[in-house]
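Asker: I'll drop the sequence and a predicted model, then ask my questions.
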Amino acid sequence: MNTLAPDRLKELWHCVERKQLTVEEFYLSQEGLLAEHRRAWERALLLEKDKDLQETCIAELGRYLGCHERVALEEWCRGGVAAVEEEWRENVDRSDRQSVERFYDRSVAYLYDLMWWHTLRDDASPLAYVVALQFAQDHGCQRYLDFGAGVGSGGILFARHGLETVLADISSTLLRFSQWRFAIRNLPVQCIDLKIDRLPSQAFDVITAMDVFEHLYDPVAAVEELWNALKPGGFLIGRFHGEIDEQRPQHIIQDFGPTFQRLQALGGVEVWRDEWLWGHQVFQKT
């Protein structure tokens, strides 16, 4: 079984503390390890003959939306965070579940925001999907669900590596785009619109919920549904973290105590935690 990147980096830092490695050598190793993960991410998402992930993501959006103004598309992507914030503040009552869920179902700005995020230009945290894939491969997982799948990039990564992939989201806008992205890559996928359908029972070996729970009106109910969807012995991989962020008012959950309590009551056992890079956790269904 391979040592996952966060664990490897933690081990290397201990070598620094024991004077077996210099700080400079550590950061060179970290840079190299993250570069490997970046290449895996890029190989999965790049379209045929493309060499630059940013250009691929912008071109995909333009092709899907029927917009050929490349400069404008990049500006919209770079302004995605601000556009999502504006949409939220203008349209959402965070105390009203229907208002929150309607926002995600209809938002177009999220297409730009998420696609830009997945270029890795501003933030490398999407590479947590590569760590999750390696965990799933190490544990022989075959059927995979990405819950809160967004624009489908994580699912594309898993599908490229042969896992049977299912995407679930509350946003019809994002699901249509994700399904289109799979189709132009000739990758099979099943999409579940959570406004209409429920997740199948005991169907998945591994489920990811990456940067999702802080957006949910009822994360406790969500974790119950995910737990039912896992096969016995299956794994839930997610980041259960949220903090007040003026630029991201859609992060409505900061206290995950009730979610962890429910996981424990359901028999969830934490079997791994990223203690170095992004803080994701893995819970196994016992």
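Answerer: Happy to help now that I have it.
Asker: contacts, neighbours, all on C-alpha from now
Answerer: Fine.
Asker: mind checking the SS state of Arg121?
Answerer: Here Arg121 is coil, with the state taken from DSSP: H, G, I helix; E, B strand; the rest coil.
Asker: The residue lying closest to it once chain neighbours are set aside: neighbour count?
Answerer: Counting by C-alpha to C-alpha, 6 or more residues apart in numbering, Gln54 is the residue found nearest to Arg121 once chain neighbours are left out, at 7.9 Å. If you count neighbours by other C-alpha atoms under 10 Å, Gln54 ends up with 20.
Asker: Alongside the first one, take a look at this:
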Amino acid sequence: MNILRECVCGSASDPRHSVLSELAEYHNETIEESYRKCIDWEALSIAEWKAADRSTPEGVQAFYDTTTSWRYDLAWYAYLQVTGHAFPQSIAVVRFLRSRGAKGKLLDFGSGTGLNGQVFARFGFDVTIADVSKPLLDYAIWRNARYGVDVRPVNLNEEDLPAATYDVVTAFDTLTCVSDFDATAKLLHGVLKPGGWLIANFDTRAAEDASAWHIQDNELDLDRRIRRTGFVKQHVIGGFIDCYQSVDPNTAAHGLRTLCDRTTLPLEQAGLLARRVRWPTPHRMAKAFKLLSAQR
């Protein structure tokens, strides 16, 4: 956690002030203005999303080309991790990777403001950060220069990723926001070395304004599609970060795993729905009856 704190706020004693002062300096605004945008980032992001048609991949990309609200969201989320109000995902992932002896080249796909890449670099990984959002990537580059962090930035709109190069790929809060999930899954499998690790989560949300950019909406289906591409799930961190290992998708063993996944998916989806439904238990029935009686 000390390394996470240093990556967020350097030597400053107050992580909140450090995060806000960086945002204020970068955007040439007051700390108070930066704080307001951190708190109101969601409303700002909704406004950015609604500013144009997002029904096509081109419209979605235009959003990422222009968004500034996500800088505030991700910077504030980093502050929350340092203060114990959010799950320190990069630290948890490093612990897992160390337990499996993973090292070498790491690609942080959908790197945002670059904090996770900065943490991984501090733990000895040779890090590449990649994103489709130039505003986010520009801020990450600025922060890395500020802290003297040696990571390679890649704008995914302008540069291809090399095949069979990375030992680890991380994709936090990213894969539910891509327009072509299957193509992205194949890309990530292709850039990993055989036996490499994909660490990802599926942050699916109910359809509403505040989650409009969460294009994919079924985490079980996404999990199966990732596995079908050529991955085997080996571990889950914190109940929501999946750890997949790359395998050859053309083997008989993987074909058998894919067949089993297709067979069990409907049952698992039914089980997930059942856990979400508020079934009419006797307690709930009595509560509903009491409410109706009070309204008469």
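Answerer: Sure thing, it's come through. None of the values given here were measured: they were computed from a predicted structure.
Asker: returning to that earlier point: which part of structure 2 lines up with the helix or strand hosting the residue nearest to Arg121 of structure 1?
Answerer: Gln54 of structure 1 is part of helix 53-65, with elements assigned from DSSP states H and E. Under the alignment (TM-score structural alignment), helix 53-65 of structure 1 falls on residues 15-27 in structure 2.
Asker: quick revisit: verify the stated contact: the residue nearest to Arg121 of structure 1 with Thr119.
Answerer: Yes: the pair Gln54 of structure 1 / Thr119 is scored as a contact, 5.2 Å apart, by C-alpha atoms under 8 Å.
Asker: So Gly233 of structure 1: helix, strand or coil?
Answerer: Applying three-state DSSP: Gly233 of structure 1 is strand.
Asker: Can you tell me how far it is from Leu263 of structure 1?
Answerer: Remark: distance between Gly233 of structure 1 and Leu263 of structure 1 (C-alpha to C-alpha, to the nearest Å) = 14 Å.
Asker: who has more neighbours, those two?
Answerer: In this view Gly233 of structure 1 and Leu263 are compared by other C-alpha under 10 Å, and Leu263 has more residues nearby, 20 against 13.
Asker: so who does Phe147 of structure 1 touch?
Answerer: Leu167, Ala168, Asp169, Ile207, Thr208, Ala209, Met210, Val212 (C-alpha atoms under 8 Å, 6 or more residues apart in numbering).
Asker: For Ser178 of structure 1, grab the count of nearby residues.
Answerer: So Ser178 of structure 1, with other C-alpha under 10 Å, has 22 neighbours.
Asker: Hmm, Val151 and it touching each other?
Answerer: Yes: applying C-alpha under 8 Å, one finds Ser178 of structure 1 in contact with Val151, separated by 5.1 Å.
Asker: quick one on the thing from earlier: starting at the chain centroid, how far to the match of helix 53-65 of structure 1?
Answerer: Distance of stretch 15-27 of structure 2 from the chain centroid (C-alpha atoms, centre = their mean, to the nearest Å) equals 22 Å.
Asker: So what touches it?
Answerer: Under C-alpha under 8 Å, 6+ apart, the answer for stretch 15-27 of structure 2 is 5, 8-9, 12, 30-31, 33-35, 72, 75-76, 79, 82, 139.
Asker: do stretch 59-79 of structure 2 as well
Answerer: 8, 15-16, 19, 23, 34, 37-38, 41-42, 44-45, 48-49, 52-54, 86, 112-113, 115, 132-136, 139, 179, 213.
Asker: and it, which stretch of structure 1?
Answerer: Counting by TM-score structural alignment, stretch 59-79 of structure 2 sits on residues 99-119 of structure 1.
Asker: Please enumerate the helices of structure 2.
Answerer: 2-9, 15-27, 31-39, 41-50, 57-66, 69-82, 89-99, 115-122, 134-147, 181-191, 219-230, 252-276, 282-295 (DSSP state H).
Asker: which residues does the residue nearest the centre of structure 2 contact?
Answerer: The residue lying closest to the centre of structure 2 (C-alpha atoms, centre = their mean) is Asp173, at 1.7 Å. Asp173 of structure 2 sits next to Ala200, Asn201, Phe202, Asp203 when contact means C-alpha under 8 Å, 6+ apart.
Asker: Out of these, which end up buried?
Answerer: Among the contacts of Asp173 of structure 2, those scoring as buried are Ala200, Asn201, Phe202, Asp203 (criterion: 16 or more other C-alpha atoms under 10 Å).
Asker: In structure 2, what sits opposite Met210 of structure 1 in the alignment?
Answerer: Match for Met210 of structure 1 (TM-score structural alignment): Phe172.
Asker: Which residues lie in contact with its match in this structure?
Answerer: Phe109, Gly110, Ser111, Ile199, Ala200, Asn201.
Asker: Quick one: neighbours of the residue opposite Gly80 of structure 1 in structure 2 once aligned, just the number.
Answerer: Residue correspondence to structure 2 (TM-score structural alignment): Gly80 of structure 1 is matched to Trp41. Look at Trp41 of structure 2: counted by other C-alpha under 10 Å, it has 21 neighbours.
Asker: same deal with Ala274 of structure 2?
Answerer: Neighbour tally, Ala274 of structure 2, other C-alpha under 10 Å: 11.
Asker: cool, and Glu158 of structure 2?
Answerer: 7.
Asker: The equivalent of it over in structure 1 and Asp169 of structure 1, how far apart?
Answerer: By TM-score structural alignment, Glu158 of structure 2 lines up with Ile196 in structure 1. Counting by C-alpha to C-alpha, the separation of Ile196 of structure 1 from Asp169 of structure 1 is 10 Å.
Asker: what about stretch 95-106 of structure 2, start to end distance?
Answerer: 15 Å.
Asker: now swap in stretch 211-231 of structure 2 and tell me
Answerer: So stretch 211-231 of structure 2: terminal residues 28 Å apart, C-alpha to C-alpha.
Asker: Could you list the residues in contact with it?
Answerer: 46, 49, 60, 175-179, 182, 185-186, 189, 202-206, 233, 244-249, 254, 258, 261-262, 265, 268-269.
Asker: Can you go through the residues you listed and name the buried ones?
Answerer: Counted by 16+ other C-alpha under 10 Å, the contacts of stretch 211-231 of structure 2 give 46, 49, 60, 175-179, 182, 185, 189, 202-205, 233, 244-247, 249, 254, 258, 261 as buried.
Asker: Superpose on structure 1 and give me the mean offset of the match of helix 53-65 of structure 1.
Answerer: Compared with structure 1 after the fit, stretch 15-27 of structure 2 shows a mean deviation of 1.4 Å (mean C-alpha distance after the TM-score superposition for structure 1).
Asker: Which of the residues in that stretch are classified as buried?
Answerer: Pro15, Arg16, Ser18, Val19, Leu20, Ser21, Glu22, Leu23, Ala24.
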